[in-house]
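# model the following, please.
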Amino acid sequence: MEIPIQFPTVPLSSGHNIPVLGLGMSHHGGYSHNALLYALRSCGIRHIDTAKRYGNEELVGKAVSESGVKREELWITTKLWPGDYGYDKATQACLDACKRLGVQYLDLYLMHWPDAHVPGKSSREARAETWKALEDLYYRGICRSIGVSNFLIHHLEQLKEDCSVVPHLNQVEYHPFQRPQELVNYCKRNNIVFGGYCPLAKGQALTHPLILRIAKQYGKTPAQICIRWSIQNGVVTIPKSTKESRIQENCQVFDFHLQHSDMMWISSLHSNKKLIHLTYPLWKG
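Below you'll find the predicted structure:
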């Protein structure tokens, strides 16, 4: 087994350092056991991003166990589904996630969506109650860092008013067509690390003429250009793939640097094109 490279990390306000590049799972064909093993053993991936909703936490735990990589070398992120919001349900859901993953602690636990359907409570009240559960899990060391996903500025402002721990990370859709710079700037001002999923715009960025031109200029693939652009913007970037060759390709982004002018050209593609809708309709399950 070749010795994989070590990827750069970004410091969180929790005191822990998150690898700037991860491998994302999903519930739409988002798991391949062999691909995850390959990512861990051969590509240097140490950051795995999953969620209860994806239904593969047990499989991820199995791959981690089989990989031979030490637990302390890994960064495991999973997410709390809105159906488990509320203090007691969130606490139990976290413990259940740890059990499914076969770990004693989570490196990062995220509230998956801001919408919160808890009977008798407003969304704001439900978010605050749920976040207080995550704060206690953080204080207990069961979650070494805690954060949110898909939260907008007003959601983050409310949490700041209602609770005591500012989220360590906010994970949001981020790619050349969707660059929410106002949210990025807000997170930076409040010491919240910005995480980005869907960096290839579900493949739509890979055929754009500008991306193709820049890729040819650097002798890189369009995917590598998009991921490098995201990382150079200070974003913890989470591409998804179940193909070994693609995972290897996506990891080879630390041997070149995009010039400022090319960064600006790619950023100019922003059209507020969201591929993931903020209000997620599948509350059950």
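# drop to CA atoms for contacts and neighbour counts, all remaining ones
Noted.
# strands along the stretch 151-285 of the chain, start to end?
Under the criterion DSSP state E, counting those that start in this stretch, the stretch 151-285 of the chain contains strands at 169-173, 193-197, 236-238.
# the shortest one - contacts with which helices or strands?
So that's strand 236-238. Helices and strands touching strand 236-238, by 3 or more CA pairs under 8 Å, 6 or more residues apart in numbering; DSSP states H and E, are strand 193-197, helix 222-232.
# on that earlier part again, now the strands of the stretch 151-285 of the chain in CSV, with mean neighbour count?
Formatted as CSV, these follow (neighbours: other CA atoms under 10 Å):
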stretch, mean neighbour count
strand 169-173, 25
strand 193-197, 24
strand 236-238, 27
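# need the helices and strands packed on strand 236-238 in CSV (columns: distance to residue 211).
Putting these into CSV (distance: least, CA to CA, whole Å) gives the following:
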stretch, distance to residue 211
strand 193-197, 18
helix 222-232, 6
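# let me have the strands of the stretch 151-285 of the chain in JSON lines, extended by distance to residue 47.
Converted to JSON lines, the strands of the stretch 151-285 of the chain look like this (distance: least, CA to CA, whole Å):
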{"stretch": "strand 169-173", "distance to residue 47": "14"}
{"stretch": "strand 193-197", "distance to residue 47": "12"}
{"stretch": "strand 236-238", "distance to residue 47": "9"}
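# if we can go back for a sec, of the helices and strands packed on strand 236-238, which is nearest residue 61?
Residue 61 sits nearest to strand 193-197 of all these, at 21.4 Å, using CA to CA.
# elements contacting the longest helix seen in the chain?
For the chain, the helix that runs over the most residues, judged by DSSP state H, is helix 123-139. Here helix 123-139 touches helix 87-101, strand 146-149, helix 153-162, going by 3+ CA pairs under 8 Å, 6+ apart.
# sequence B follows; please return its structure for comparison with A:
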Amino acid sequence: AGEDATEGVLRNVRECGARLALGRPIDLVLLHWPGVFGSSDAALNERKRIEMWRGLERAKEEGLCRSIGVSSFTRRHLEQLYAHDLAHAPVVNQLQCHPLHSNAELVRYCRDKGVTVTAW
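All right, here's what the predicted structure looks like:
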């Protein structure tokens, strides 16, 4: 939680690209979780979420990946993200979605924002 998450994410995307050795940008990179694992500090989680997103934006701008998105973000998480001056909006939100947990309101919100929902 002490490290600047922007630089950490950018470094991790670079390392992932090197390990994959695709010879081209990674198709899609997701923020796997909307905060700091194990933290219930809402302010810290929001700050880190924005820092992590900035890292993904930089990765996209540097040509390390083609698209960027999120995973397990709620509407509140997305609204907090959109409240900042984004260079790139998320193209995907990967979330729990199945017949027993439709997540219909969040799916509708994502659709309205142009965010593709993928289910896990």
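# picking that back up, what range in structure 2 matches the longest helix of structure 1?
Using TM-score structural alignment, helix 123-139 of structure 1 corresponds to residues 45-61 of structure 2.
# please report the distance of the counterpart of residue 191 of structure 1 in structure 2 from residue 69 of structure 2.
Using TM-score structural alignment, the equivalent of residue 191 of structure 1 in structure 2 is residue 114. Per CA to CA, to the nearest Å, residue 114 of structure 2 is found 12 Å from residue 69 of structure 2.
# which neighbours do the two share?
residue 91 (CA atoms under 8 Å, 6 or more residues apart in numbering).
# okay, the two: which has more neighbours?
Taking other CA atoms under 10 Å, residue 114 of structure 2 and residue 69 do not tie; residue 69 has more neighbours (23 against 13).
# which ones are touching that one?
Taking CA under 8 Å, 6+ apart as the criterion, residue 69 of structure 2 is in contact with 28, 29, 30, 31, 89, 90, 91, 92, 93.
# which of the residues you listed are buried, as a PyMOL select command?
In PyMOL, this line selects whichever of the contacts of residue 69 of structure 2 come out buried by 16 or more other CA atoms under 10 Å:
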select buried, resi 29+30+31+89+90+91+92+93
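# how many residues are close by the equivalent of residue 101 of structure 2 over in structure 1?
Mapped onto structure 1 by TM-score structural alignment, residue 101 of structure 2 lines up with residue 178. By the criterion of other CA under 10 Å, residue 178 of structure 1 has 20 neighbours.
# mind checking how far residue 178 of structure 1 is from residue 189 of structure 1?
Residue 178 of structure 1 is 20 Å from residue 189 of structure 1, by CA to CA.
# of the strands of the stretch 151-285 of structure 1, which is nearest residue 182 of structure 1?
Among the strands of the stretch 151-285 of structure 1, the nearest to residue 182 of structure 1 by CA to CA is strand 193-197 (11.7 Å).
# helices or strands up against that closest one?
Using 3+ CA pairs under 8 Å, 6+ apart: strand 193-197 of structure 1 touches strand 169-173, helix 181-189, strand 236-238.
# just put those in a markdown table and tack on distance to residue 65 of structure 1.
Formatted as a markdown table, these follow (distance: least, CA to CA, whole Å):
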| stretch | distance to residue 65 of structure 1 |
| --- | --- |
| strand 169-173 | 26 |
| helix 181-189 | 34 |
| strand 236-238 | 22 |
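# mind checking these for the one nearest to residue 262 of structure 1?
Among these, helix 181-189 comes nearest to residue 262 of structure 1, with 17.4 Å by CA to CA.
# where's the match of residue 101 of structure 2 relative to residue 230 of structure 1, distance?
According to CA to CA, residue 178 of structure 1 and residue 230 of structure 1 sit 11 Å apart.
# counterpart of residue 70 of structure 2 over in structure 1?
In structure 1, the residue matched to residue 70 of structure 2 (TM-score structural alignment) is residue 148.
# and that match, how many neighbours does it have?
25.
# what residues are up against it?
Contacts of residue 148 of structure 1 (CA under 8 Å, 6+ apart): 109, 110, 111, 112, 113, 167, 169, 170, 171.
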